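>>> My questions are about this predicted structure, shown below with the sequence.
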Amino acid sequence: MSMPSDDMVLILKGKKVGEPSVITVNCPDKTGLGCDLCRIILEFGLRITKGDVSTDGIWCYIVLWVFPHPVSLTVSWASLKNRLLSVCPSYAVSFYFNQQSSCCTNSPIYLLKFCCLDRKGLLHDVTEVLCELELIIQRVKVMTTPDGRVLDFFFITDSMDLLHTKERQDDTCKQLRAVLGESCIICELHLAGFEYQTQLGVSSLSPEAAEELFSCELSDKENLSQALSPDLTKLKKANVMIDNSLSPAHTLLQIHCVDQKGLLYDIMRTLKDCKIQIAYGRFSSNNKGLRVVDLFIQQTDGKKIVDLDKQNYLCQRLKLEMLHPLRVIITNRGPDTELLVANPVELSGKGRPRVFYDVTLALKVLGICIFSAEIGRYSTSDHEWEVYRFLLDESCDFQLSRSQARNLIVDRVRRTLMGW
């Protein structure tokens, strides 16, 4: 028995503004499928407001209600459907048992290089074009020269797998030149060579910055700084509970927390990394901006989670993801001011979507120029992290030396990342 791949993903678009679109996925199951679907949805700038998941371990049925975020965002629904189909097992049910999770060929890395006169918001405008073209930023190296020009290197992959064609390359350069303006000196695009390998690392972090950025514990001060507003501070708590009394075969995992962009992705990513399977789940909200998630889960051996150490580890790991899915700090890098943003990388090696887009948007809104930027990987004892580093141009009117101003930058960046 097989199923036409076109029927595996159905999208019913909202008929009017403010009405959610409904995405239905009906396909063979695989470990981590929910995470892969949520990641793509987040990559397209969509926010999941409600969801239902059901699977018997062989076949799954998923329904997600989504909104564009922001509402004015234009979504390519046809491309979204193709991307969602690309992670669905596409063969007969009998093939499921021989399938390897996430065994896909890596997309080739391309190097986009351009040079032009610098201006406020330039980096975000370029990033916005790349997102609209469904080009995924893997690494970045941005430098500003003393004469006010920028030399930028973007290492990108193409989610449409068309960047090898001259038409796709020409269209990309054409749209970028339109944004860069008449000051554009160079705009080149070609397959990346040895240059990409030199960008895999990240400039060394000071021990103090690394400790603050990757700390596993959340202080009361950090919890407070992430609250939606002072009057909602008491709501900025994550309650994660496990109950083995309601089902003979499954463990009930209950999560109550404040809503934030990418919430369901963070939950699914954590469960995927912990090798936890979902049999049934519901993702809903109430009128106070809180999210309620009920998941009936099992270990990969098909058994409930009865070991107390495993229960505590899973609860603490999820609670940390609810409260602090991204780390944002400002520190000194010699005489310069540096903004650091970090997010954990999936075990599959994939980083969180749209982080670079959101950070550059927040800095553009604040009117802060970026002197240089880079993306790299950093490993700790229990995680691999994607680290975004931005040297901020202190020649701007913004008084970066004042602690109040620095707190404002961190707060705006975090709120933009969280969709607050």
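Happy to help now that I have it. What you see is a predicted model; the values in this text were computed from it and never measured.
>>> hey, let's count contacts and neighbours off CA atoms from now on
Will do.
>>> you'd agree Asn118 is up against Asp152?
Careful, residue 118 is Asp and not Asn. No. Look at Asp118 against Asp152 with Cα atoms under 8 Å: they stay out of range, at 10.6 Å.
>>> tell me the contacts of Val387?
Val387 makes contacts with 202, 340-343, 375-378, as judged by Cα atoms under 8 Å, 6 or more residues apart in numbering.
>>> can you pull the buried residues of stretch 137-145?
137-144 (16 or more other Cα atoms under 10 Å).
>>> this is the other structure I want to compare:
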Amino acid sequence: MGILYDDAVLIRLSEKEEEPSVITVNCRDKTGLGCDLCRIILFFGLTVVRTDMSTDGKWCYIVFWVVGKPSTRWSLLKKRLMEACPSCSLASVILSEEAETKPSDVFLLKFCCHDRKGLLHDVTEVLCELELIIKRVKVSMTPDGKAMDLFFITDTRELLHTKKRKDDTYGHLRAVLGDSMISCEIEMVGPEITSSSQGPSFLSDAITDEMFYLETPDEHQNRTVAFKSPSITIDNLLSPAHTLVQIVCQDHKGLLFDVMRTFKDYNIQISYGRFTKKEKSECELDLFIMQADGKKIIDLSKQKSLCSRLRVELSRPLRVALINRGPDTELLVANPVELSGKGRPLVFYDITLALKLLDKGIFLADIGRYMIGDREWEIYRVLLDEGDNVSISKTAIEETVWSMLMSWEP
């Protein structure tokens, strides 16, 4: 059995508040490792300000300069990063890959409580702190003012089948909900719940065209938020063995994750890379890459496809729309799903936090996965409570949600 050395992940905390902390990862390499590490860093709410990475195809060395929060759980972050690193023997790598393909058990958390403003976000925050991943959610209101919530969740710690873990979850929820909680249960659900896609999109053709098919920044600009179109160039002359991809783009939360998941989906290996955050919210990336066969990307059609995909992911990493449903307003947020079946973390957390800050009530909420075109999307549907705060404009709602998702100043 292979061994994962204790120093595979090292974290050096900053001594001054204005300086970043440094995370160093030194382990066996695998295609998509950078994406997996970036997802974990994003899940813990850290901001990456600089990255250096290099690999010889077998062993990699990655350094992240990150800005954390006073509440950052650094020891738990190290543990999660260590778990993402392949072990040192070939047998362990094979076992790790098999574990990745095995779907996690899905549990149904269902509870009933008296409704109040910000309730859904407070529950979502508790689940995130407990490392419980929300796969689907069904939230509805009863006529007498009670909230009936169904969360389909998986457990990062793989312990939710135990009484201790369930009791711990009950305790955290009760500490937040207090006397407003009426009932709460957790049970494992069948494999039919874990199916990745729910069939055709429920959206109208007009909304689908606007949110998904007008892909380039020149064809579509968000109504309320202006993205700066990224500059992407490819050079095959600078290196004898690698294709150089240079990117200059506007910063946003999860930017490095968006780049890494694109290369992972294309099965592209990054041999050397550098990410730097500049002034005025501008970022620069220099990435020396190769295909899975170890060759440069010479084919012009492949170059064009990669550049087009990167341009879309950096211009429209998420899709946001407000739609009139008769007298009601529905907020839609679409999150692209990787080929591995994983999506961007904390999207629902950010949506509910934005609405809580606006003091905007939620009447219904739903998360589902749908095939739209040739891609799978995780779509968040939130029917807003129009009973009060009608003075908040739809533009203000969309701007606040976007700012929260992108980590921009509102």
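Perfect, thanks for sending it. Everything numeric here is computed off the predicted structure, so don't read it as measured data.
>>> The closest residue in space to Thr55 of structure 1 that isn't next to it in sequence: what secondary structure?
In space, Thr55 of structure 1 comes closest to Ala279 once its chain neighbours are excluded; the distance is 5.1 Å by Cα to Cα, 6 or more residues apart in numbering. Per DSSP: H, G, I helix; E, B strand; the rest coil, the secondary structure class of Ala279 of structure 1 is strand.
>>> same deal with Pro143 of structure 2?
What three-state DSSP gives for Pro143 of structure 2 is coil.
>>> Counterpart of it over in structure 1?
Applying TM-score structural alignment, one finds that Pro143 of structure 2 aligns to Pro146 in structure 1.
>>> Structure 2: helices as residue ranges?
33-43, 74-84, 90-101, 119-129, 163-177, 205-208, 255-265, 300-315, 347-357, 394-406 (DSSP state H).
>>> Of those, which is nearest Val25 of structure 2?
Closest approach to Val25 of structure 2 among those (Cα to Cα): helix 74-84, 8.2 Å.
>>> re earlier: just put the helices of structure 2 in JSON lines and tack on distance to Ser54 of structure 2 and mean neighbour count.
Output for those, formatted as JSON lines (distance: least, Cα to Cα, whole Å; neighbours: other Cα atoms under 10 Å):
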{"stretch": "helix 33-43", "distance to Ser54 of structure 2": "11", "mean neighbour count": "21"}
{"stretch": "helix 74-84", "distance to Ser54 of structure 2": "17", "mean neighbour count": "16"}
{"stretch": "helix 90-101", "distance to Ser54 of structure 2": "20", "mean neighbour count": "13"}
{"stretch": "helix 119-129", "distance to Ser54 of structure 2": "32", "mean neighbour count": "19"}
{"stretch": "helix 163-177", "distance to Ser54 of structure 2": "39", "mean neighbour count": "15"}
{"stretch": "helix 205-208", "distance to Ser54 of structure 2": "40", "mean neighbour count": "12"}
{"stretch": "helix 255-265", "distance to Ser54 of structure 2": "14", "mean neighbour count": "21"}
{"stretch": "helix 300-315", "distance to Ser54 of structure 2": "21", "mean neighbour count": "17"}
{"stretch": "helix 347-357", "distance to Ser54 of structure 2": "30", "mean neighbour count": "20"}
{"stretch": "helix 394-406", "distance to Ser54 of structure 2": "28", "mean neighbour count": "19"}
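>>> Can you lay out those as TSV showing distance to Cys184 of structure 2?
Formatted as TSV, those follow (distance: least, Cα to Cα, whole Å):
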stretch	distance to Cys184 of structure 2
helix 33-43	26
helix 74-84	27
helix 90-101	30
helix 119-129	12
helix 163-177	7
helix 205-208	37
helix 255-265	35
helix 300-315	39
helix 347-357	21
helix 394-406	29
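>>> Compare those helices and give me the one nearest Asp385 of structure 2.
When these are compared (using Cα to Cα), the closest one is helix 347-357, at 10.6 Å.
>>> what residues does the closest one touch?
Here helix 347-357 of structure 2 makes contact (Cα under 8 Å, 6+ apart) with 117-118, 120-121, 124-125, 335, 361, 380, 397, 400-401, 404-405.
>>> Structure 1: matching residues for that helix?
With TM-score structural alignment applied, helix 347-357 of structure 2 matches the range 355-365 in structure 1.
>>> After superposing, tell me the mean distance of that stretch to structure 2.
Its aligned residues in structure 2 lie a mean 0.4 Å from stretch 355-365 of structure 1 after superposition (mean Cα distance after the TM-score superposition for structure 1).
>>> contacting residues for the residue nearest to Val137 of structure 2 when sequence neighbours are not counted?
Of all residues beyond its chain neighbours, the one nearest Val137 of structure 2 is Phe151 (4.5 Å), with distances taken as Cα to Cα, 6+ apart. Residues in contact with Phe151 of structure 2 (Cα under 8 Å, 6+ apart) are 108-110, 134-138.
>>> Identify the residue spatially nearest to Leu81 of structure 2, adjacent ones excluded.
Using Cα to Cα, 6+ apart, the closest residue to Leu81 of structure 2 is Leu37 (6.3 Å).
>>> quick one on the thing from earlier: roughly how far apart are the aligned partner of the residue nearest to Thr55 of structure 1 in structure 2 and Ile247 of structure 2?
In structure 2, the residue matched to Ala279 of structure 1 (TM-score structural alignment) is Ser271. Between Ser271 of structure 2 and Ile247 of structure 2 the distance is 16 Å, computed by Cα to Cα, to the nearest Å.
>>> Of these two, which one has the most company?
Ile247 (22 against 17; other Cα atoms under 10 Å).
>>> who's in contact with the more buried one?
230-233, 283-286.
>>> which one in structure 1 is aligned with it?
Using TM-score structural alignment, Ile247 of structure 2 pairs with Ile255 in structure 1.
>>> Name the nearest residue to its match, sequence neighbours excluded.
Leaving out its chain neighbours, the residue that sits closest to Ile255 of structure 1 by Cα to Cα, 6+ apart is Val240, at 4.6 Å.
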